[in-house]
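Q: this one's structure only:
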């Protein structure tokens, strides 16, 4: 049985798809497909394929760019209105509420920093990272275009030199909790900048260097930092589940590795406890045997070395127990 489609998440992902370019566009389209798969649907359920291609005869579709994967947006709204009457009205109300929340957040940011200009000034962490990466930034048309040949806002790995510079500028977090705290900082900071620069070009957000740092810390949180306790393993899984997307197999693998390592560690601990218990029981049994031999008239006259060799203890142990018995007797 398939899960009900998450129409709100699908709508937001479609909005992302509309704004995305290059690799971001493909990733957003893949996210749309995952959401549809969870609900037992496909792209063809939203709109006929020939409509997406722009080959249908009516004016509404024939004028759309045939190459755009977002060509089905209006058809999706129609589809959801038929499936859930009142969908358009609900979405309009949600958008109005989002606009109200955004305006309130913008005012809170201004109040926090004292002014719009102050809110856009780099924080100490941002400044340290920007300064360290300044020699690696290439500017085009007045805007920072890439960081040592890569753009962190597009998909792809960071150059080794960028990674080394960022690690040297600010030490990387060493625990899952610290990594999550820094990720939360970057997301909040990005939200603050966007709220102040609403309607401005997309370049007005986190700097290239800070976005690269955010991605590095996110990767450390998702893949690199190992859980050292069950609480850590739970923390990683909860982070993935609360991220607002469906965790991929790659993202879930580190959590599974954590659990396997912790389970193996617990088995080793239990074995050590069992071995210690067995050793303790064995020592107690040998001590009791020494006392029995020292207490019996037929064996009490044996030398300490003879009893020690027979029981498997040291002569000193036999001597100590002989003196205790003599004192207590």
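A: Right, received. Where do you want to start? What you see is a predicted model, and the numbers here were worked out from it, not measured in a lab.
Q: going forward, measure contacts and count neighbours with C-alpha atoms only.
A: Fine.
Q: So which residues of the stretch 51-200 of the chain form strands?
A: 137-140, 143-147 (DSSP state E, counting those that start in this stretch).
Q: Of these, which is nearest residue 160?
A: Each of the strands of the stretch 51-200 of the chain was scored for nearness to residue 160 using C-alpha to C-alpha, and the closest is strand 143-147 (11.3 Å).
Q: So which elements touch that closest one?
A: strand 137-140, helix 208-219 (3 or more C-alpha pairs under 8 Å, 6 or more residues apart in numbering; DSSP states H and E).
Q: In a markdown table, list the ones you listed along with distance to residue 274 and mean neighbour count.
A: Listed next are the helices and strands packed on strand 143-147 as a markdown table, based on distance: least, C-alpha to C-alpha, whole Å; neighbours: other C-alpha atoms under 10 Å:
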| stretch | distance to residue 274 | mean neighbour count |
| --- | --- | --- |
| strand 137-140 | 59 | 14 |
| helix 208-219 | 39 | 21 |
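Q: Can I get the ones you listed in a markdown table including distance to residue 151?
A: Putting the helices and strands packed on strand 143-147 into a markdown table (distance: least, C-alpha to C-alpha, whole Å) gives the following:
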| stretch | distance to residue 151 |
| --- | --- |
| strand 137-140 | 10 |
| helix 208-219 | 7 |
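Q: For residue 123, find the nearest of the ones you listed.
A: Proximity to residue 123 (C-alpha to C-alpha) singles out helix 208-219 among these, at 10.9 Å.
Q: residues making contact with the following helix or strand past the closest one?
A: As assigned by DSSP states H and E, the chain's next helix or strand after helix 208-219 is helix 230-241. For helix 230-241, the external contacting residues (C-alpha atoms under 8 Å, 6 or more residues apart in numbering) are 176, 177, 221, 222, 227, 247, 251, 252, 255, 258, 259, 262.
Q: putting a second one here so we can go through both:
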């Protein structure tokens, strides 16, 4: 029996063992580390819906004889004996987290007007839901041939581009990703067990693919990609080494291309550079937001620190 939805919130129900078996097969036999990691995350979500730990859920697939029951039964008592006051401290932390969550919910109610509005699909989500409807099936990610870690299928990409404005720059993809994550965070505040709909996950996967693979053509793009790298490095589901290597390669390629464009744009027959070219180079370095001093920017570009300061002030105005 699948999990039940109420107001966008998934309520605990009987474990979907059929889907869990498919997910475990990917956990054990996925072709890449990223695919195996994504499958593990999906398995944890399936287990959580049924009120189980991942170990408890997986053990249920092997028959009742191997079921560990409540794996953590007695753990709090054991910790209390080892560290007196442990239970009280854990209770205090839970109470603090819940108080913060409820305070955030109060803010969101003032912003959205109602709980229902928080879970209502955005215009983009509604368009994606309708555009991808013909691809739905009973697979792990809800769409035929779709894998979250690999991104949408070619057919899904086409349908998405016909339905919504798919970003074509890294900084555009980052802005869309931030907007998507902000709405999801709002939903999780009301329902910590919220499970995104298939089209929401497909959009998140698409944006992640774009952030990983689109070429950076400006300093703004490079800054966005660095922010993306920072976000996945600090996420709860630690990304695999394979993905880090891919992103590092993209960043190296971005930097080489940017430096090459600057070198070509700055060159003149007499070996100098025009005022417009120097200004563009200064703006590029300022856009990177790396806290570089005016003096250092001036040294790199070949102008005076005063010129950099003037450009900085005009850009901030």
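A: Looks like it arrived, so ask away. These numbers were taken from a predicted model, which means no experiment stands behind them.
Q: Could I get the TM-score for this pair?
A: The TM-score (TM-score structural alignment, normalised by the length of the second structure) is 0.52; 225 aligned residues with a C-alpha RMSD of 4.8 Å.
Q: right, so of the helices and strands packed on strand 143-147 of the first structure, which gets closest to residue 99 of the first structure?
A: Comparing those under C-alpha to C-alpha, the one sitting nearest is helix 208-219, at 25.4 Å.
Q: Next, the mean deviation of that closest one compared to the second structure.
A: With mean C-alpha distance after the TM-score superposition for the first structure, helix 208-219 of the first structure departs from the second structure by a mean of 1.5 Å once superposed.
Q: start and end residues in the second structure for that helix, please.
A: Helix 208-219 of the first structure lines up with residues 198-209 of the second structure when matched by TM-score structural alignment.
Q: ok so, going back, and residue 20 of the first structure, which of the helices and strands packed on strand 143-147 of the first structure is closest to it?
A: Smallest distance to residue 20 of the first structure across these (C-alpha to C-alpha): 16.8 Å, for helix 208-219.
Q: Of the strands of the stretch 51-200 of the first structure, which is nearest residue 206 of the first structure?
A: Here strand 143-147 is closest among the strands of the stretch 51-200 of the first structure (C-alpha to C-alpha), at 11.4 Å.
Q: Now the closest one: buried residues?
A: 144, 145, 146, 147 (16 or more other C-alpha atoms under 10 Å).
Q: likewise stretch 142-152 of the second structure?
A: Buried residues in stretch 142-152 of the second structure, counting neighbours by 16+ other C-alpha under 10 Å, are found at 142, 143, 144, 145, 146, 147, 148, 149, 151, 152.
Q: And stretch 254-267 of the second structure, by the same measure?
A: 254, 255, 257, 258, 262, 266.
Q: Including distance to residue 107 of the second structure and secondary structure, could the residues you listed go into JSON lines?
A: Shown next, in JSON lines, are those (distance: C-alpha to C-alpha, whole Å; DSSP: H, G, I helix; E, B strand; the rest coil):
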{"residue": "254", "distance to residue 107 of the second structure": "40", "secondary structure": "helix"}
{"residue": "255", "distance to residue 107 of the second structure": "41", "secondary structure": "helix"}
{"residue": "257", "distance to residue 107 of the second structure": "44", "secondary structure": "helix"}
{"residue": "258", "distance to residue 107 of the second structure": "42", "secondary structure": "helix"}
{"residue": "262", "distance to residue 107 of the second structure": "46", "secondary structure": "helix"}
{"residue": "266", "distance to residue 107 of the second structure": "50", "secondary structure": "helix"}
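Q: Looking at those, which two lie furthest apart in space?
A: Largest separation among those by C-alpha to C-alpha: 254 and 266, giving 18.1 Å.
Q: Just the buried ones from the contacts of helix 230-241 of the first structure?
A: 176, 221, 222, 227, 251, 255, 258, 259, 262.
Q: pretty sure the second one is in contact with residue 182, am I right?
A: No. Taking contact to mean C-alpha atoms under 8 Å, the distance of 9.9 Å between residue 221 of the first structure and residue 182 leaves them out of contact.
Q: where exactly do the helices run in the stretch 1-150 of the second structure?
A: 17-29, 33-49, 54-59, 75-82, 86-112, 115-119, 123-131 (DSSP state H, counting those that start in this stretch).
Q: picking that back up, nearest to residue 169 of the first structure, of the contacts of helix 230-241 of the first structure?
A: residue 221 (18.8 Å).
Q: And the buried residues of strand 143-147 of the first structure, which is closest to residue 37 of the first structure?
A: Among the buried residues of strand 143-147 of the first structure, residue 146 lies closest to residue 37 of the first structure (C-alpha to C-alpha), at 35.4 Å.
Q: which residues does that closest one contact?
A: 137, 138, 139, 152, 208.
Q: Please report how far residue 117 of the second structure lies from residue 109 of the second structure.
A: Distance, residue 117 of the second structure to residue 109 of the second structure, by C-alpha to C-alpha, to the nearest Å: 9 Å.
Q: ugh, wrong one, residue 246 of the second structure
A: With C-alpha to C-alpha as the criterion, residue 246 of the second structure and residue 109 of the second structure are 41 Å apart.
Q: Many thanks, I have nothing further to ask.
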